[in-house]
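Colleague: the following comprises the amino acid sequence and a computationally predicted model.
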Amino acid sequence: APPMVKLRIVDVSPKPKDGNAVDASGEIPDESLLATVQLEEAVAARMPCIIRGLSLGPCVDTWPKPERFAEFVDCPVKVHVSRDADLDFVAKNFAYKTVSLAQLVQRASRSVQPEGEYFLCPEERYYLRALGGDSRSEPAQLARQFPQLAPELRLPDQLYPSERQFSSVLRVASAGLRLWLHYDVMDNLLCGVCGTKRVTLYPPYDAEYLYLVGDKSRVANPDNYDAAEFPDFAKATPFTGDLLPGDVLYIPAMWFHSVLNVTYTLSVNVFWKTLRDELYDLKDAYGNKEPVPIARLMQSLQSGLKTVTASGLPPEYCHVYGVQLANLIRERLCDGGAGSGQDQSAAE
């Protein structure tokens, strides 16, 4: 199995100047310009990294206190609730429930719920991925859904083109809960506000080892899986690191990632577009729908396969032509055919 790779940490902490501490104003100080360049190089190389030392604003001090959320008693949110520590989107081992944000913070910050204050069992775990006003078509925006919280978070928009921002998503998770392994089609920054997350990422070129169902892996826990059922998973190279309060994790599009909430956590992540606008599905509210040309190809392929299946061709025909189709797709897509040019960039 490939060795585990530690995520690179880009430290942009304010450095002492002339013997005096530099005030953390939220701007990256001159002393950290080299680190900023290093981050830009990481983005250009499509490599994840943890940015440490940015000022995310007063949220790092205020949000960890459950009483900060008392005013959200009339703010309903839809959450995942599970008896299991490993959320599995493929197996659907969770239920969707609605509580107020105030209730969610109280419950998620406890390891055991008192009698009468749980849905499934006293040890149940919670996960919130905030939604937009219309969850089917409107991306989540922290300032729109939670305007009282937004001023307390200083989004690190010096690190991405803010005019290309797609969404900003509040997340709340219980201690011990792990989110399924998946990818997103947009770049994003995961801003840790409260608690510690242990992140595991896999590069796009390891996709063939990850047992995909759509944009998700059948392997719910990369640290504890059935090697007999998923023998090729060990061939994938894991990149790991801990996201601490105030840290920002850069996750390039198409990098697979699983997140273990070591403690109760609050975080916000920001998605932004790196492809041309017309390549994105206009109805994508989550930032994970296939790019338009891929979606059209898949639809055509499904239709064609249905026609072939209904034709009654003998198995030997289907096998030979199936191999030819697989080779064609690998040659044109996986071996650099469609993606070898640089005309997909929004920067052009």
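Modeller: Looks like it arrived, so ask away. Bear in mind the structure is a predicted one, so any value in this text is a computation, not a measurement.

Colleague: contacts, neighbours, all on C-alpha from now
Modeller: Will do.

Colleague: is Y321 in a helix, a strand, or coil?
Modeller: Here Y321 takes the helix state, with states given by DSSP: H, G, I helix; E, B strand; the rest coil.

Colleague: can you tell me how far it is from P315?
Modeller: Applying C-alpha to C-alpha, to the nearest Å, the value for Y321 to P315 is 10 Å.

Colleague: again with A102
Modeller: Using C-alpha to C-alpha, A102 is found at 58 Å from P315.

Colleague: same check, this time on D215
Modeller: Look at D215 and P315: by C-alpha to C-alpha, they are 29 Å apart.

Colleague: and these two? Which one has more around it.
Modeller: Remark: of D215 and P315, D215 carries more neighbours, 15 against 9, as counted by other C-alpha atoms under 10 Å.

Colleague: thought that one was touching P204?
Modeller: No: in this structure D215 lies outside contact range of P204 using C-alpha atoms under 8 Å: 11.4 Å.

Colleague: show residues contacting the longest helix seen in the chain.
Modeller: Determined from DSSP state H, the single longest helix within the chain is helix 292-311. Under the contact criterion C-alpha atoms under 8 Å, 6 or more residues apart in numbering, helix 292-311 has outside partners E278, L279, Y280, D281.

Colleague: hold the first one in mind and look at this next one:
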Amino acid sequence: MPAFRPLPASEEAPATHVRTRTPTVFRAAAATWPAVKDWSFPYLASLDPGLPVQLVAGNRETETTRFTTSTLGSYVGRLTRDAPPDDVISYLKEFDLLKKFPQLRADLRSSELFPSGTIRSSATWIGPSHARTGLHCDLLDNLAVQIMGTKRFYLAHPAAVKQAGMGSRKYDAWARLSLISAEELAAGQEHGDFFVADLEPGDVLYVPAYWWHEVVNLTPGVLLSGFFGPRTRVLSRWAWVQARESLHRAGLLGRGNCTCHDHRGSEAGRSPGGA
């Protein structure tokens, strides 16, 4: 059984620590946010019960990409009832909650976390127990805030997947994927940077760009990701991603093997990263 070391926690302000570019957890750094104290699944479901939502079925990072559809009220309203582990888990990933419901911004204190002068992009991951995002690394730094529930992150050094020869050719606009899980990657490794962190409501996790991570919900939960970076870095990365995305949409890159289309070719909106 691979040994994952507990990820160190920091007492620094996140905006100060990110300069070190080392992953860390900030315990209870967002515990006073109204979202952490007041949000509930019934409340989120009530915001627009009939809003159509697209759900990821299973682990699209290592399996065939599949989507299902539901409504916000139906999906979020049933999250307090855990699905059996052998069911295909449906996951509301990379959902732009704050764009759909801008009034929710008043319940956040995101400006407390980020260095000044950075460009930021946020998305939410809403799902049941056992919902999983396979091992991947993002192209931008991420400050992830656990709003509800408990989530486990497995992390591995940026060089770990390449050294194992397990990089995937599956296309994802804002991430790179692994062919194997975090536990498979760490198996048999006596040394190496392999960490684990369990996030409770109000905890904040810093994942630097290119650090590999796999994420699983231990309970039904809501996580808010905040991808960020200096303006020049983000804009240059965005231009590079858009160039590759044009090739992908033309069928010249990642055709039939991507995270943004299911087996019928239907398209899903993508935002930076995954959690």
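Modeller: Yes, it's here. From a predicted model like this one, the values you see are computed outputs, not experimental measurements.

Colleague: could I get the TM-score for this pair?
Modeller: TM-score of the superposed chains, computed with TM-score structural alignment, normalised by the length of structure 2, equals 0.74; 238 aligned residues with a C-alpha RMSD of 3.3 Å.

Colleague: picking up where we left off before, check the offset of the longest helix of structure 1 from the chain's centre.
Modeller: Averaging C-alpha positions (C-alpha atoms, centre = their mean, to the nearest Å) puts helix 292-311 of structure 1 29 Å from its chain's average.

Colleague: likewise for stretch 300-314 of structure 1?
Modeller: Centre to centre, stretch against its chain (C-alpha atoms, centre = their mean), the figure for stretch 300-314 of structure 1 is 35 Å.

Colleague: next up, the contacts around S236 of structure 2.
Modeller: By C-alpha under 8 Å, 6+ apart, S236 of structure 2 has no neighbours at all.

Colleague: SS state for it?
Modeller: When classified by three-state DSSP, S236 of structure 2 comes out as helix.

Colleague: structure 1: which residue goes with that one?
Modeller: Under the alignment by TM-score structural alignment, S236 of structure 2 pairs with L279 in structure 1.

Colleague: now do D203 of structure 2
Modeller: Using TM-score structural alignment, D203 of structure 2 pairs with D247 in structure 1.

Colleague: burial measure for the counterpart of C49 of structure 1 in structure 2, as a count.
Modeller: Under the alignment (TM-score structural alignment), C49 of structure 1 pairs with T24 in structure 2. T24 of structure 2 has 22 neighbouring residues, counting by other C-alpha under 10 Å.

Colleague: T24 of structure 2 contacts A9, doesn't it?
Modeller: Yes: using C-alpha under 8 Å, T24 of structure 2 makes contact with A9 at a distance of 5.5 Å.

Colleague: you'd agree Y154 of structure 2 is up against A186?
Modeller: No: if you go by C-alpha under 8 Å, Y154 of structure 2 and A186 don't touch, sitting 10.1 Å apart.

Colleague: list residues touching both of those two?
Modeller: F194.

Colleague: how about the helices in the stretch 1-150 of structure 1?
Modeller: Assigned by DSSP state H, counting those that start in this stretch, the helices in the stretch 1-150 of structure 1 fall at 33-44, 59-62, 101-108, 142-145.

Colleague: need those helices in JSON lines with mean neighbour count, can you?
Modeller: Output for the helices of the stretch 1-150 of structure 1, formatted as JSON lines (neighbours: other C-alpha atoms under 10 Å):
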{"stretch": "helix 33-44", "mean neighbour count": "15"}
{"stretch": "helix 59-62", "mean neighbour count": "18"}
{"stretch": "helix 101-108", "mean neighbour count": "22"}
{"stretch": "helix 142-145", "mean neighbour count": "17"}
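
Colleague: next, format the ones you listed as JSON lines and append distance to L301 of structure 1.
Modeller: Shown next, in JSON lines, are the helices of the stretch 1-150 of structure 1 (distance: least, C-alpha to C-alpha, whole Å):
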{"stretch": "helix 33-44", "distance to L301 of structure 1": "33"}
{"stretch": "helix 59-62", "distance to L301 of structure 1": "48"}
{"stretch": "helix 101-108", "distance to L301 of structure 1": "43"}
{"stretch": "helix 142-145", "distance to L301 of structure 1": "38"}
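
Colleague: map R109 of structure 2 onto structure 1.
Modeller: Match for R109 of structure 2 (TM-score structural alignment): R154.

Colleague: can you get me a residue count around its match?
Modeller: By other C-alpha under 10 Å, 15 other residues sit near R154 of structure 1.

Colleague: wait, a helix at it?
Modeller: No: counting by three-state DSSP, R154 of structure 1 is not found in a helix; it is coil.

Colleague: isn't it right up against L54?
Modeller: No: using C-alpha under 8 Å, R154 of structure 1 is not in contact with L54, being 9.4 Å away.

Colleague: contacts for stretch 165-175 of structure 1?
Modeller: For stretch 165-175 of structure 1, contacts defined as C-alpha under 8 Å, 6+ apart pick out 105, 108-111, 125-131, 139-142, 261-273, 287.
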